[in-house]
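K.L.:
Need the 3D shape of this:
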Amino acid sequence: MSNEREIQDQDLMDVAQDEEQAHRLRKALKTLSDNPNVGGKLQEMAREVLSGRIGMKDAIETPRYMDALGDRMNEIRRAAENQTQAEREASREQFAAWQKKEDEKEDKERAERDGPSGNIVTAPRRSGRGGGHRG
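P.N.:
Next up is the predicted model:
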């Protein structure tokens, strides 16, 4: 995909409720697209949406993509049901650590995206002497 155009957050505003949700959706699509463990129709869908070849709304309405998502969700549910109590606790701890790291990364990205630029050039301040208009 490196030679292709990649959509931006605002390209997902037709399905997102706000800019933050659009950003998270694009990030999730990127994760699906880049993760070799995803494979199949889900990875194809993510790549198609990210490249702009198909809109997210159209992807949601495409039965083969939604079937693939449903199949993956069932796999996840079955795996969770088969975990021991110790495995569940370890998974919760791993998830909590991952979530904390992701939240910190999101906060940093949001600050960079929404905050003032460090490269703003401003005019020098006027001193009280000699620079004003006189009437």
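
K.L.:
CA atoms for contacts and neighbours, from now on please.
P.N.:
OK.

K.L.:
all helices for this protein, in order.
P.N.:
All helices of the chain, identified by DSSP state H, fall at 19-34, 40-51, 56-60, 63-81, 85-114.

K.L.:
Just give the number of residues close to D9.
P.N.:
19 (other Cα atoms under 10 Å).

K.L.:
ok, K57 - contacts?
P.N.:
With Cα atoms under 8 Å, 6 or more residues apart in numbering as the criterion, the residues that contact K57 are D14, V15.

K.L.:
before we move on, the earlier item: could you dump the helices of the chain to CSV with distance to E4?
P.N.:
CSV is the format used below for these (distance: least, Cα to Cα, whole Å):
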stretch, distance to E4
helix 19-34, 13
helix 40-51, 6
helix 56-60, 17
helix 63-81, 21
helix 85-114, 23
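
K.L.:
For L12, find the nearest of those helices.
P.N.:
Closest approach to L12 among those (Cα to Cα): helix 19-34, 5.5 Å.

K.L.:
For the closest one, name the packing helices and strands.
P.N.:
helix 40-51 (3 or more Cα pairs under 8 Å, 6 or more residues apart in numbering; DSSP states H and E).

K.L.:
I have a second one here; can you model it like the first so I can compare?
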Amino acid sequence: MSIERNEREVTDDDLMEDAKDPVQAARLHKSLRTLRDNPNVPPQLQQMAREVLSGRLSMTDVAKGGTYLDALGDSMMKIKRAAENMTPEEAERNREAAERYRREQEEAEAREQAERDAPSQPQPDTPRPRSRRGRI
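P.N.:
The predicted structure follows:
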């Protein structure tokens, strides 16, 4: 589910209240969009992500407690239990997959940062075609 058409989505800058630097704010923003849009995420966490992305709630508010913090805790416990029940082979495959994913994410973030840091390319001055009106 995506954000309502008439609803503004916060920017990375808006998330700086909850982040310690611009890179962390960008990661938080991306994570919130993933939570909001992933159909496998519990509905309460999707709702939390929508609330934060709309600016109606901050991550600081979430961390202070309540339903959303409980939903985060429940999800973390499920992940922990699943990890504890893995065979050594499954755990190794998961570690390898997580490492690949981490590298891919770092590469993607580096590309995004390079795009943000790249000086804007000035457009070459090209003469405009002259109007032929009034000419014979």
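
K.L.:
Return the most buried member of the helices of the first structure.
P.N.:
Of all these, helix 40-51 has the most neighbours on average by mean count of other Cα atoms under 10 Å, namely a mean of 20.

K.L.:
Give the aligned range of that one in the second structure.
P.N.:
On the basis of TM-score structural alignment, helix 40-51 of the first structure is assigned to residues 43-54 in the second structure.

K.L.:
Tell me how far L29 of the first structure lies from R113 of the first structure.
P.N.:
19 Å (Cα to Cα, to the nearest Å).

K.L.:
What of L69 of the first structure?
P.N.:
In this structure, L69 of the first structure and R113 of the first structure are 31 Å apart, going by Cα to Cα.

K.L.:
ok, now D11 of the first structure?
P.N.:
The spacing between D11 of the first structure and R113 of the first structure, counted by Cα to Cα, is 16 Å.

K.L.:
What residue in the first structure is paired with E106 of the second structure?
P.N.:
For E106 of the second structure, the aligned position in the first structure is occupied by D103, per TM-score structural alignment.

K.L.:
check contacts around its match.
P.N.:
Taking Cα under 8 Å, 6+ apart as the contact definition, D103 of the first structure lies against nothing.

K.L.:
who are the neighbours in contact with I76 of the first structure?
P.N.:
The neighbourhood of I76 of the first structure, defined by Cα under 8 Å, 6+ apart, contains no residues.

K.L.:
And the equivalent of it over in the second structure, how close does it get to D125 of the second structure?
P.N.:
In the second structure, I76 of the first structure lines up with I79, judged by TM-score structural alignment. I79 of the second structure sits 57 Å away from D125 of the second structure when distances are taken as Cα to Cα.

K.L.:
Give the aligned equivalent of I60 of the first structure in the second structure.
P.N.:
For I60 of the first structure, the residue aligned by TM-score structural alignment is A63.

K.L.:
separation between that match and P88 of the second structure?
P.N.:
The gap separating A63 of the second structure from P88 of the second structure is 34 Å, by Cα to Cα.

K.L.:
A108 of the second structure too?
P.N.:
As defined by Cα to Cα, A108 of the second structure lies at a distance of 30 Å from P88 of the second structure.
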